[in-house]
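Student: the sequence and its predicted three-dimensional model are supplied below.
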Amino acid sequence: MGIHGSWDTVTEALIRVSGPGRSSGDWVRYLCPVHEADGRRHRPSLGIVYNHGKRKTIVRCFAGCRDQEVLDRLGLRVRDLFDGPPPAFAARPSADGHSIGLADRAVLAAGLPLTVRKPDLGPATGTGRVAATYVYTGRGGAALGRVIRVHTPHLGGRAKHFWQQRWTGTGWCNGGFDKVPYRLPEVLDGIGAGADVYVCEGEADTDTARHAGAIATTNAGGAHNWRPEHAVHLQGAERVWIVADRDPPGYRRAVAVAHTLLGLVGEIRIVQARDGKDFTDHVDAGHDLSDLDPIPLLDNHFRLRYG
């Protein structure tokens, strides 16, 4: 595909399915082929714009239709949005000379960098304070450990830190605890009732999902610390939704979690926030559970190959 070939491919498909478009600032607007293809008059809600930096055509329904649904109606694939081989399908070596794995292919397909540097917040301007405490329990509800979240003000923003404590039977002491999912009793009750389970990244997002009506869980210790010991507690779930943060660690964690669930649950889905980075951003933007967007490479891989 040549320079701007993706633009021609997308516009030709849209004109064929939805009719001609009209300019609206940097975007060109078309009738959405998903929800405005009924022949009636509509104010066009689908827009396309060319991103020169990423060398891709961006397609977005501002009414909320999923990108994959739009592409399906147009008869297009994700690779058709890119000029030249899309990053997800290009043969690129990693630092150790091996092929890039599934998660990193999805990272590149999403137009994200493979590495993310934490911003320099500068010197601290105050002392840390406890912002939240998350208690982990066993199957019977007895406390096993807790995660304490601390916020510290800095010149350039707010830093967050976590530490763990375990319950000794008589008090709390610093250190790790048994590898159990967060809110385990609720998760087990949900599985027994046939409910879907949502695996989020972090306790705050898990609590947000719970308030949104979901049976939700996570692991202590951050994105890289989900283990098979956590997964065994989800055995028998009919469907598990892995809600990935929109960044490289989030995508990599989603793949790692999915692998630990193979053979334990009925169906695995991998999704992300429609707006923002994580599930809390998603809810803050006015979306609910049904609005989570599949991550095409990851969701299709586990849903179709192992479902």
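Tutor: Structure's in. What do you need? Numbers count the residues shown, from 1 in each chain.

Student: from now on I want contacts and neighbour counts done on CA atoms only, so please keep to that.
Tutor: Fine.

Student: tell me which residues of stretch 160-174 are tucked away?
Tutor: 164-167 (16 or more other C-alpha atoms under 10 Å).

Student: would you map the strands across the chain?
Tutor: Per DSSP state E, the chain carries strands over the ranges 22-24, 27-30, 46-51, 56-61, 129-137, 143-154, 157-167, 172-174, 197-199, 215-217, 239-244, 267-272, 293-294.

Student: make TSV from the buried residues of stretch 160-174 and add distance to residue 138 to it.
Tutor: Output for these, formatted as TSV (distance: C-alpha to C-alpha, whole Å):
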residue	distance to residue 138
164	16
165	15
166	12
167	11
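
Student: take this one as well and set it beside the first:
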Amino acid sequence: MDTNRSWDTITSALNRVSGPGRRGGDWTTYLCPVHESDGRHHHPSLGVVYNRSRGRTVVRCFAGCSDADVLNRLGLRVRDLFDNPQTPHPARRQSRSPEPALADRALQVAGLPLEVHRRDLGPRLARPQRRATYIYRWPNGRPAGCVIRVHTAHLHGYAKSFRQQRRTENRWEPGGFAHIPFHLPELLDAVRTGQDIFVCEGEADVLTATRAGLTATCNAGGAQGWHPDHAAWLAGAHRVWIIADRDAPGYRHAAKVARSLTNLVDELRIVQARDGKDLTDHCNAGHHIPDLDPVPLLDAHFRTLLSPGRQTAL
């Protein structure tokens, strides 16, 4: 048995990514790799503590970032939080052979890998730089929060990261905000007037869609950030087009969005870029919105689930 294995794994990764931690009481605090990775001065808000009785390490961002996002930035998995993660018993694993999830079957049909492996970008060349700020607004236009896009130059490209801030009565504070869709006032107008709505995976694609004359939205937090509260704002929409990124997180995000909307909208379509990964790549390659391709299995499943026999063209 490796004593404190999880603690060593987590703190070594944090020391590498965020710098040395500060010990205070039971918790050791670090700069959060999700929302405090811009190179500026911050009061560390990520706490780490070792639970000896359970043989695991607890990670908690006191500003609201999810454990999954923190681990993802560190290149770790949930199992790394445990000294001795449990593995399924072989007999039990053989007796349970569930059908692959719909999104995973769609990935297999499309010839795409089930996992995304980050390429090694090499050493960092410069301090993180803010590239864009996306404001999320309530229906009356009042800011609720924002997503800040940060790029960090490396030898073989750049790494992108995102952090969130919430709007209080008189200032911006670090941390997450309410589950509201991007461009919410425009979205509600489209629902009311029966216009088609396009759901993207990120804010940059929403802006690409807007420049193409579409009503588009997304959620903060990327592929894992969709919440039922986002779906509730689309209730009553006539037709929703979900534009899936052409990778495993993108297909799974699209399926999650579609499932949450099946009882709320009249019609669903799931499409993807003809070339490249996302809508921005699609448009940069010279394609137009009607050139988006149906996502294998996913589009047919949700199209017929809501509207049997209906064929809708862009």
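Tutor: Alright, I've got the coordinates. Only a predicted model underlies this, so the values are computations on that prediction, with no experimental measurement involved.

Student: before we move on, back to that, most tightly packed of the strands of structure 1?
Tutor: strand 215-217 (a mean of 27; mean count of other C-alpha atoms under 10 Å).

Student: what's the mean deviation for that strand versus structure 2?
Tutor: Its aligned residues in structure 2 lie a mean 0.1 Å from strand 215-217 of structure 1 after superposition (mean C-alpha distance after the TM-score superposition for structure 1).

Student: who's in contact with that strand?
Tutor: 181-184, 186-187, 190, 195-200, 203, 206-207, 209-210 (C-alpha atoms under 8 Å, 6 or more residues apart in numbering).

Student: mind running it again at 10 Å?
Tutor: 180-184, 186-191, 195-203, 205-210, 230, 234, 240-243 (C-alpha atoms under 10 Å, 6 or more residues apart in numbering).

Student: and the strands of structure 1 as JSON lines, adding distance to residue 225 of structure 1?
Tutor: Putting the strands of structure 1 into JSON lines (distance: least, C-alpha to C-alpha, whole Å) gives the following:
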{"stretch": "strand 22-24", "distance to residue 225 of structure 1": "46"}
{"stretch": "strand 27-30", "distance to residue 225 of structure 1": "41"}
{"stretch": "strand 46-51", "distance to residue 225 of structure 1": "35"}
{"stretch": "strand 56-61", "distance to residue 225 of structure 1": "34"}
{"stretch": "strand 129-137", "distance to residue 225 of structure 1": "15"}
{"stretch": "strand 143-154", "distance to residue 225 of structure 1": "14"}
{"stretch": "strand 157-167", "distance to residue 225 of structure 1": "13"}
{"stretch": "strand 172-174", "distance to residue 225 of structure 1": "18"}
{"stretch": "strand 197-199", "distance to residue 225 of structure 1": "13"}
{"stretch": "strand 215-217", "distance to residue 225 of structure 1": "14"}
{"stretch": "strand 239-244", "distance to residue 225 of structure 1": "14"}
{"stretch": "strand 267-272", "distance to residue 225 of structure 1": "18"}
{"stretch": "strand 293-294", "distance to residue 225 of structure 1": "23"}
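
Student: quick check: which of those is nearest to residue 96 of structure 1?
Tutor: Closest of these to residue 96 of structure 1 is strand 239-244, at 25.5 Å (criterion: C-alpha to C-alpha).

Student: for that closest one, packing partners?
Tutor: strand 197-199, helix 203-211, strand 215-217, helix 248-261, strand 267-272, strand 293-294 (3 or more C-alpha pairs under 10 Å, 6 or more residues apart in numbering; DSSP states H and E).

Student: what would the ones you listed look like in CSV with distance to residue 93 of structure 1?
Tutor: Below are those laid out as CSV (distance: least, C-alpha to C-alpha, whole Å):
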stretch, distance to residue 93 of structure 1
strand 197-199, 30
helix 203-211, 34
strand 215-217, 35
helix 248-261, 17
strand 267-272, 25
strand 293-294, 26
